[in-house]
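Undergrad: Test case, fold it:
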Amino acid sequence: MSANHKDTLFAQPHQGLKSFCFDEQVASVFPDMIERSVPSYGETLKGITELTRAFVRPNTRLYDLGCSLGAATLAMRRAVEDKPCNIIAVDNSTAMLAKAKDYLGNYHSSHQVEFVLDDMLKIDITNASVVVLNFTLQFIAPEQRITMLERIYDGLIPGGVLILSEKLINPQTQIQTQLETMHLQFKRNNGYSELEISQKRASLENVLISDSRETHLNRLKTVGFSAADSWLQHFQFASFLAIK
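TA: As a prediction, the model looks like this:
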C-alpha cells in the first residue's frame, strides 16, 4: 500500500471551508483519520470477518458498498477461505478505489476482487450472501436510504446478510450530549486539536447525516429482513446484522 500519512487536513485554519469529500487528500490520510476518529473500528473489521465466515455461501457474491480503501473488503476476503465466491468492491471515488487496489494487492489471496467505480445506488446486486455497508449509508441522502436497502434485500439469497455500520444519533438529548462529549475526548486523546475537531465537524455538516438506532431497525424491518439488531456499539458508533 502507498505510504499512509498523518491526518492534518484540518490542522490549519481554512477560509471558506469546503464540504467533506473523499478526494485524493482524504484518501492519503484515511487510515489515520479512521483510526483516530472511529472508536472500535478495528473490532468492527474483526466482526465483519467473523460474520462473513458464518454467513458466506459457496458460489455467491459478496459486496462491499462504499469500500473506501478496502479494509472491510479485506476483512471479508479473509473469511471466504476456499469457498468459490465473487467479491465486489464498489466506490464512487477514483482516489479511494485506486488506493484500495493497491492495498488489497499487498495481501496474497486466490480470490480476486472486482473493483467497480460507480455510485452504489446504481450497482446491480444479485446472488449475494453477504453485503457490507461500513459507515457508508450515512453519506447517502436520507430519502434514498430505503431504496438502497431494498435493492440489497432483493439481491440477497435467503439467509443472506447485511452488515451495516453507522454513526448514530440518540433522540434523548442528555444521552446524545454525553456520547458526543466522550467521543470528543476520544479524538483529543488521539491527538486532534480543538481546531481540527471543529473544522472537520463543520466540513461534515449536511454531508454525514445520522439516523437513530430505532430508525435503522425500523427501516430494516420495513424492507423485509426477518431479524436485525446491533452487535457492536462504542459511543455513537454501531454495527448491525440483518438477516434475510
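Undergrad: make it CA atoms for all contacts and neighbour counts henceforth
TA: OK.
Undergrad: and the nearest residue to Ser19 once chain neighbours are set aside, how many neighbours?
TA: Sequence neighbours aside, Ser203 is the residue nearest to Ser19 in space, at 4.6 Å (criterion: CA to CA, 6 or more residues apart in numbering). When neighbours are counted by other CA atoms under 10 Å, Ser203 registers 17.
Undergrad: Report the contact partners of Lys46.
TA: Taking CA atoms under 8 Å, 6 or more residues apart in numbering, we find Lys46 in contact with Ala75.
Undergrad: how about this one, so we can line them up?
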Amino acid sequence: MDSIENKRIELEEMASFFDKRVDTYDEHMKNEVDGSDQYYIETAKYIPHCSNLKLLDLGCGTGLELKEIFKINPTVNVTGIDLSKKMLAKLKEKYEEKQEQISLINESYVDIEYGKEAYGAVVSVETLHHFAHQEKLKIYKKIYDSLIDGGVYVETDYVAKDQEYEDYFFNELKRIKEENKITEGFYHYDTPCTVENIIILMEKAGFKEAELKWREEGTAIIVAKK
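TA: Reported below is the predicted structural model:
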C-alpha cells in the first residue's frame, strides 16, 4: 500500500463534506465503489419482507438503497437519519410518492437514541467505516436495543482486506489530526475495519449471530440477528 506520510491533508467536517457533494453523490456511489452494481440489490434481499415493516436507515444519504428495498417490500416504513440536510432533501424529492412511509431525521446517529424495540430491521450502507472500534460498539449496542426480538441488522460497508490495512488508516487519521491540531469534531476520513473485527464487535453488542453474506473486493454485507 502506498504511504501518504508527510502529505498535508485537510480534513472536512462530515456534514459539510456531504452537503458539498450532494449533486455528484449518486453517480459516485454507483460508479466508483466496489460492487456498486450489485450491493444495493444484495442488501435489499436481507431486509425482512413482512408487511408494514419498520426499518431504521442509518446514514441514509439520498436513499440509494431504498430503491431496491421498496421493490421487494413496498409497504416498508422507513426512518432515515443523516447529518446532511441536502442529502435528506434529495431523498425526500426522490421518493415523493412514498412520503407517508418515510420519516427523516437530520441528526448524527452517533448522538441520538433510536428507541427500544422499535424496529424490525436496521440497515446502514457505506457509512460506518468512519468510526473506531469503541464508537462502532456503542452504535451496535444502540442498534441491538432498537430491534425487536428476531430483528435483523444489515450492514453494507467498505471493509479492510486485513489487519495491516485497517491499522494503516487508523494510524494515518491519528497522524493527520495531530498535524492539524484537531482534538474534537466529526471529520470525513475512511477508517475501514476487517470483517472479522466487525463481527466481533457485533457479538460484543449482544447479537446472537453475525455473518458475512456477500463480498466484492472492498465491500461486504454482514447480517446480524437479535
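Undergrad: Helix, strand or coil: sort out the residue nearest to Ser19 of structure 1 for me.
TA: Classification of Ser203 of structure 1 by DSSP: H, G, I helix; E, B strand; the rest coil places it in helix.
Undergrad: which residues does the residue nearest the centre of structure 2 contact?
TA: The centroid of structure 2 falls nearest to Thr127 when counting by CA atoms, centre = their mean (3.0 Å). Shown in contact with Thr127 of structure 2 (CA under 8 Å, 6+ apart): Leu58, Gly59, Asp157.
Undergrad: Redo the residues you listed as JSON lines? Include neighbour count, distance to Lys142 of structure 2 and secondary structure.
TA: Formatted as JSON lines, the contacts of Thr127 of structure 2 follow (neighbours: other CA atoms under 10 Å; distance: CA to CA, whole Å; DSSP: H, G, I helix; E, B strand; the rest coil):
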{"residue": "Leu58", "neighbour count": "25", "distance to Lys142 of structure 2": "11", "secondary structure": "strand"}
{"residue": "Gly59", "neighbour count": "24", "distance to Lys142 of structure 2": "14", "secondary structure": "coil"}
{"residue": "Asp157", "neighbour count": "23", "distance to Lys142 of structure 2": "18", "secondary structure": "strand"}
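Undergrad: For the residues you listed, could you give me TSV that also reports distance to Ala132 of structure 2?
TA: Output for the contacts of Thr127 of structure 2, formatted as TSV (distance: CA to CA, whole Å):
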residue	distance to Ala132 of structure 2
Leu58	17
Gly59	16
Asp157	14
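Undergrad: tell me which of those residues is nearest to Ile198 of structure 2?
TA: Using CA to CA, Asp157 comes nearest to Ile198 of structure 2 of these, at 10.4 Å.
Undergrad: Alignment lookup: the closest one to structure 1.
TA: Aligned by TM-score structural alignment, Asp157 of structure 2 pairs with Glu166 of structure 1.
Undergrad: Run through the residues that contact that match.
TA: Residues near Glu166 of structure 1 by CA under 8 Å, 6+ apart: Asn134, Phe135, Thr136, Leu137, Gln138, Ser210, Phe237, Ala238, Ser239.
Undergrad: Could you measure from it over to Ile140 of structure 1?
TA: Per CA to CA, to the nearest Å, Glu166 of structure 1 is found 12 Å from Ile140 of structure 1.
Undergrad: if I pick the closest residue in space to Phe17 of structure 2 that isn't next to it in sequence, what's in contact with it?
TA: Distance criterion CA to CA, 6+ apart; nearest residue to Phe17 of structure 2, sequence neighbours excluded, is His188 at 6.9 Å. Residues in contact with His188 of structure 2, defined by CA under 8 Å, 6+ apart, are Leu11, Glu12, Glu13, Met14, Phe17, His130.
Undergrad: Kindly report the same for Thr79 of structure 2.
TA: Contact analysis of Thr79 of structure 2 by CA under 8 Å, 6+ apart lists Lys54, Leu55, Leu56, Asp57, Ile102, Ser103, Leu104, Ile105.
Undergrad: Now do the SS call for it.
TA: Thr79 of structure 2 - assigned by three-state DSSP - is strand.
Undergrad: That one pairs with which position in structure 1?
TA: Thr79 of structure 2 maps onto Ile88 in structure 1, by TM-score structural alignment.
Undergrad: cool, and His129 of structure 2?
TA: Checking with TM-score structural alignment, His129 of structure 2 has Gln138 as its match.
Undergrad: For that match, grab the count of nearby residues.
TA: Around Gln138 of structure 1 there are 19 residues (other CA under 10 Å).
Undergrad: Is it in contact with Ser212, as I believe?
TA: No - with contact defined as CA atoms under 8 Å, Gln138 of structure 1 does not reach Ser212; the gap is 11.0 Å.
Undergrad: got any residues that touch both of the two?
TA: By CA under 8 Å, 6+ apart, no residue touches both Gln138 of structure 1 and Ser212.
Undergrad: quick one: contacts for the aligned residue in structure 2 for Asn127 of structure 1?
TA: In structure 2, Asn127 of structure 1 lines up with Ala118, judged by TM-score structural alignment. With contact taken as CA under 8 Å, 6+ apart, Ala118 of structure 2 is in contact with Lys54, Ser146, Leu147, Ile148.
Undergrad: Output the residues you listed in a markdown table; the columns should cover distance to Tyr95 of structure 2 and neighbour count.
TA: Formatted as a markdown table, the contacts of Ala118 of structure 2 follow (distance: CA to CA, whole Å; neighbours: other CA atoms under 10 Å):
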| residue | distance to Tyr95 of structure 2 | neighbour count |
| --- | --- | --- |
| Lys54 | 17 | 20 |
| Ser146 | 25 | 21 |
| Leu147 | 25 | 25 |
| Ile148 | 26 | 15 |
